[in-house]
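Visitor: turn this into a model:
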Amino acid sequence: YFGVFPFVFGFIANTAPQGVEIMTDIDKYLSFVINMFIAFGLAFETPVAVILLVKFGILSVVQLRGARRYVIVGAFIVGAVFTPPDAISQTLLALPLWLLYEIGIIAASRMSPLVKEPSPDPLDS
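Guide: Here you go, the predicted model:
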C-alpha cells in the first residue's frame, strides 16, 4: 500500500487539467483500493503457485523457464486488466508479478529433487 498507492494517486492527481479541482467519491475510491489490493494480493501468491506446480509435477522448472517470455507479456496484460488505465500502475503491478515468478522458479528449482542417474542393479549382471 505505502509503496504503490502514492505513485498511482500522485500520477492521477497530476493528470488532472489545470484549474480542475479533484473531488473523490468514496465509493469509487474504496472500489479502486479494494481492486488494487486484490490484484497485488494475487500477484504476491505467484511464488507459491509456481512452487506447487513443480512440487505436484504439473510443470517442470525447465518448462517454467521456457514460458518466461509469455509470462512477461501475461504480467503486463494482467496489469492492464486489474489496474486503472495508466502505464504507471500497470507497470507497478506487472514488474513485481514477473519478479515473483522468477523468485518462484528459483525456489522451485532449489526445492525440487535433483534427477539422479539410476544406479545399476547388481542382480541384472
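Visitor: C-alpha only now, for contacts and for neighbours.
Guide: OK.
Visitor: which other helices and strands contact the strand or helix carrying Glu102?
Guide: Per DSSP states H and E: Glu102 is located in helix 87-111. Applying 3 or more CA pairs under 8 Å, 6 or more residues apart in numbering; DSSP states H and E, we find helix 87-111 packed against helix 5-14, helix 26-43, helix 46-55, helix 61-66, helix 68-82.
Visitor: just those: most buried one?
Guide: helix 46-55 (a mean of 19; mean count of other CA atoms under 10 Å).
Visitor: could you also give me the structure for this next sequence, so I can compare it with the first?
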Amino acid sequence: MLEHNSVISIEDVSTDEYFLYLVRRSKYGHALVWLSDAYLFTDMDYINRPAQLKCGDYIVIAKPEGGGGASTELIQSAAIGVGKLADFMGALNKRDMWTYVAPSWEERQERKKRFEAKRRQS
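Guide: The predicted model follows:
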C-alpha cells in the first residue's frame, strides 16, 4: 500500500470490533478505511458500517472471493465508497473516492494496446 503513489502513510486505528486504517494521501488528505470481512457485502452491511466512517471514507471488501456492494444510491447519499482492493487502489487517485468506477475489461484492453504501441515507438 505504501508503494501507491498517492499514499503518504497508513496508521492502524482498529478497534476491538473493526479493522480500521487511516490512510493519508498526498493530494486529497486522509481517508478512514474499514476492511469488511463480509463475504457478500450488502446494503445492510453498508447501513451497519462503523460509526467512525464519514463522508469521503472507504469500505474495502477484504475477501478476494467476496462480492456484492452497496447500491449506488446509498453510496452517493453517504459519500462513502465501497469496493474490493483493486477498486480502492484506483479510488485513491480521486478526490471523491466514492465516485470511482473501475474501467471495463474493454477499456483496460484499449489502454494496454495504447501502452504497447507507445512502448514500441520508444
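Visitor: TM value for the aligned chains?
Guide: Once superposed, the chains reach a TM-score of 0.23 (TM-score structural alignment, normalised by the length of the second structure), with 53 aligned residues with a CA RMSD of 4.9 Å.
Visitor: sorry, back to before: between the helix holding Glu102 of the first structure and helix 68-82, how big is the angle?
Guide: 140 degrees (axes from the mean of the first three to the mean of the last three CA atoms, to 10 degrees).
Visitor: got the angle for helix 87-111 of the first structure vs helix 46-55?
Guide: Using the same axes, to 10 degrees: helix 87-111 of the first structure against helix 46-55 is 40 degrees.
Visitor: and helix 87-111 of the first structure, what's buried?
Guide: Residues 88-94, 96-98, 100-109 are the ones in helix 87-111 of the first structure that count as buried (16 or more other CA atoms under 10 Å).
Visitor: what lies in contact with it?
Guide: Defining contact as CA atoms under 8 Å, 6 or more residues apart in numbering, one finds that helix 87-111 of the first structure is touched by 4, 7-8, 11, 39-40, 43-44, 46-51, 54-55, 61, 64-65, 71-72, 75-76, 78-80, 82-84.
Visitor: stretch 66-77 of the first structure too?
Guide: Gln90, Thr91, Leu93, Ala94, Leu95, Leu97, Trp98.
Visitor: ok, now with 6 Å
Guide: Ala94 (CA atoms under 6 Å, 6 or more residues apart in numbering).
Visitor: stretch 40-48 of the first structure too?
Guide: Against stretch 40-48 of the first structure from outside (CA under 6 Å, 6+ apart): Leu97, Leu100, Tyr101, Gly104.
Visitor: ends of stretch 50-69 of the first structure, what's the gap?
Guide: One end of stretch 50-69 of the first structure sits 16 Å from the other (CA to CA, to the nearest Å).
Visitor: what does stretch 9-24 of the second structure give?
Guide: 5 Å.
Visitor: give me the helices and strands touching the helix ranked longest in the second structure, please.
Guide: If you go by DSSP state H, the second structure has its longest helix at helix 105-121. Under the contact criterion of 3 or more CA pairs under 6 Å, 6 or more residues apart in numbering; DSSP states H and E, helix 105-121 of the second structure touches no helix or strand at all.
Visitor: so which bits of that helix are buried?
Guide: Under 16+ other CA under 10 Å, helix 105-121 of the second structure has no buried positions.
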